[in-house]
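Enquirer: The following block contains a protein sequence and its predicted model.
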Amino acid sequence: MPTDLAAGGPSKPLPRPSILAEGGPSLFDRPDPRPAAGTGGGETGLSADFSNFPYPWYITQVREALWNAWTQRMPTAGALRCTVSFDITRDGSARSVSVSKSSGNRLFDHAARGAAEAAAPFPRLPDDFFEDKLTVHVEFKSTE
């Protein structure tokens, strides 16, 4: 999450992407206690549902990269949300990036998909995570 905003930045909080991975019980579901400077705090937090991925520090790094990319691309298109799915490979590359649940607004969906692509490469998957990829579902939100 950016620590300072350029002069003339938005006057209300920007929505944060939430990260949802497939399977299992929720590892954690809590709001981020660190609001972006000048935004007055955030209204949504990170949701991670992946029973075999006990690395909240990694999810935080992915969220930070997605947040930074999203704040540069988010269109002001009303209260919209869409879900973008992709795989993070062992080397941190994003593969198979696609809109899995459309907002109904092609511009918004394209911006969300572009944010996921621009956020890559992500950090390498942890060495003791034995899968070849991590499938991630990110919900991007916009408010009026």
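Expert: In hand now; what should we look at?
Enquirer: contacts, neighbours, all on C-alpha from now
Expert: Fine.
Enquirer: contacting residues around the residue nearest to residue 99 when sequence neighbours are not counted?
Expert: Of all residues not flanking residue 99 in the chain, residue 84 sits nearest, at 4.3 Å (CA to CA, 6 or more residues apart in numbering). With contact taken as CA atoms under 8 Å, 6 or more residues apart in numbering, residue 84 is in contact with 97-101, 112-113, 116, 137-140.
Enquirer: Can I get those residues in JSON lines including distance to residue 9?
Expert: Rendered in JSON lines, the data for those read as follows (distance: CA to CA, whole Å):
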{"residue": "97", "distance to residue 9": "29"}
{"residue": "98", "distance to residue 9": "29"}
{"residue": "99", "distance to residue 9": "28"}
{"residue": "100", "distance to residue 9": "30"}
{"residue": "101", "distance to residue 9": "29"}
{"residue": "112", "distance to residue 9": "20"}
{"residue": "113", "distance to residue 9": "23"}
{"residue": "116", "distance to residue 9": "22"}
{"residue": "137", "distance to residue 9": "28"}
{"residue": "138", "distance to residue 9": "24"}
{"residue": "139", "distance to residue 9": "23"}
{"residue": "140", "distance to residue 9": "19"}
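Enquirer: Take this one as well and set it beside the first:
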Amino acid sequence: MRLPNLMDSAGKIVQQSIDEARRRYSQGPRTGVPGVQEDPNFSTEEPTILSDMRGYDFGPYMNQVVNRVRVNWYTLIPEIARLGRKGRVVIIFTITKNGTIDDIRLVANSGTEPLDRAAMGSITASNPFARLPAGFDGDRLVLQFTFLYNIR
């Protein structure tokens, strides 16, 4: 009598999981960025521009910033959040004229360090951003991002 090889079964299960993940991600992103699937339980409130905009329309620039941060955040969301841990993280940071982050501050933590680290990491991983728009005569842009985990 021959017993089934458990390693073969485990390998098939892993391969099925990989295939399922590929299938889900190939259905198309909802973040506006290819290859990144947005999860409805993880969202950011509309970022707030805290600095003087000097009459400049930052809409297109902010879309790029938000998409970049979200892409990085979705890759960093910890397992504890995927298991349902709730949290809200607020971060303020400054983008300089050349697109680098000059200052980043956690102003409201979630009470769960992995959630705070993922939010902070999504911004630091996005550094540098694109240069500030040429039509903007300021030298920096101060933004506030709010990250929501399992909160609607």
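Expert: Right, received. Where do you want to start? Computed from a prediction, not measured in an experiment: that's the story for all the values here.
Enquirer: Report the TM-score for the pair.
Expert: For these two chains in superposition, a TM-score of 0.70 is obtained (TM-score structural alignment, normalised by the length of the first structure); 115 aligned residues with a CA RMSD of 2.3 Å.
Enquirer: Tell me the spacing between residue 2 of the first structure and residue 9 of the first structure.
Expert: As for residue 2 of the first structure, its distance to residue 9 of the first structure is 12 Å (criterion: CA to CA, to the nearest Å).
Enquirer: Ok, residue 84 of the first structure next?
Expert: Relative to residue 9 of the first structure, residue 84 of the first structure is positioned 26 Å away (CA to CA).
Enquirer: One more: residue 61 of the first structure?
Expert: In this structure, residue 61 of the first structure and residue 9 of the first structure are separated by 23 Å, where distance is defined by CA to CA.
Enquirer: same deal with residue 85 of the first structure?
Expert: In this view, residue 85 of the first structure and residue 9 of the first structure are 29 Å apart by CA to CA.
Enquirer: quick one: which of residue 61 and residue 9 of the first structure has more around it?
Expert: In terms of neighbours (other CA atoms under 10 Å), residue 61 is the more surrounded of residue 61 of the first structure and residue 9; the figures are 14 against 10.
Enquirer: Could you find the counterpart of that one in the second structure?
Expert: Structural alignment places residue 61 of the first structure opposite residue 64 in the second structure (criterion: TM-score structural alignment).
Enquirer: and that match, what is it in contact with?
Expert: The contact partners of residue 64 of the second structure, taken as CA under 8 Å, 6+ apart, number zero.
Enquirer: buried set for the helix or strand harbouring it?
Expert: Under the assignment given by DSSP states H and E, the secondary-structure element containing residue 64 of the second structure is helix 59-76. Judged by neighbour count (16 or more other CA atoms under 10 Å), helix 59-76 of the second structure contains these buried residues: 62, 65-66, 68-74, 76.
Enquirer: just checking, next helix/strand downstream of it?
Expert: From helix 59-76 of the second structure onward toward the C-terminus, using DSSP H and E, the following helix or strand is helix 79-82.
Enquirer: can you list the residues that contact that following helix?
Expert: 114-115, 149-150.
Enquirer: that older thread, the contacts of residue 84 of the first structure in helices, which ones?
Expert: When these are checked against helices using DSSP state H, the ones located there are 112-113, 116.
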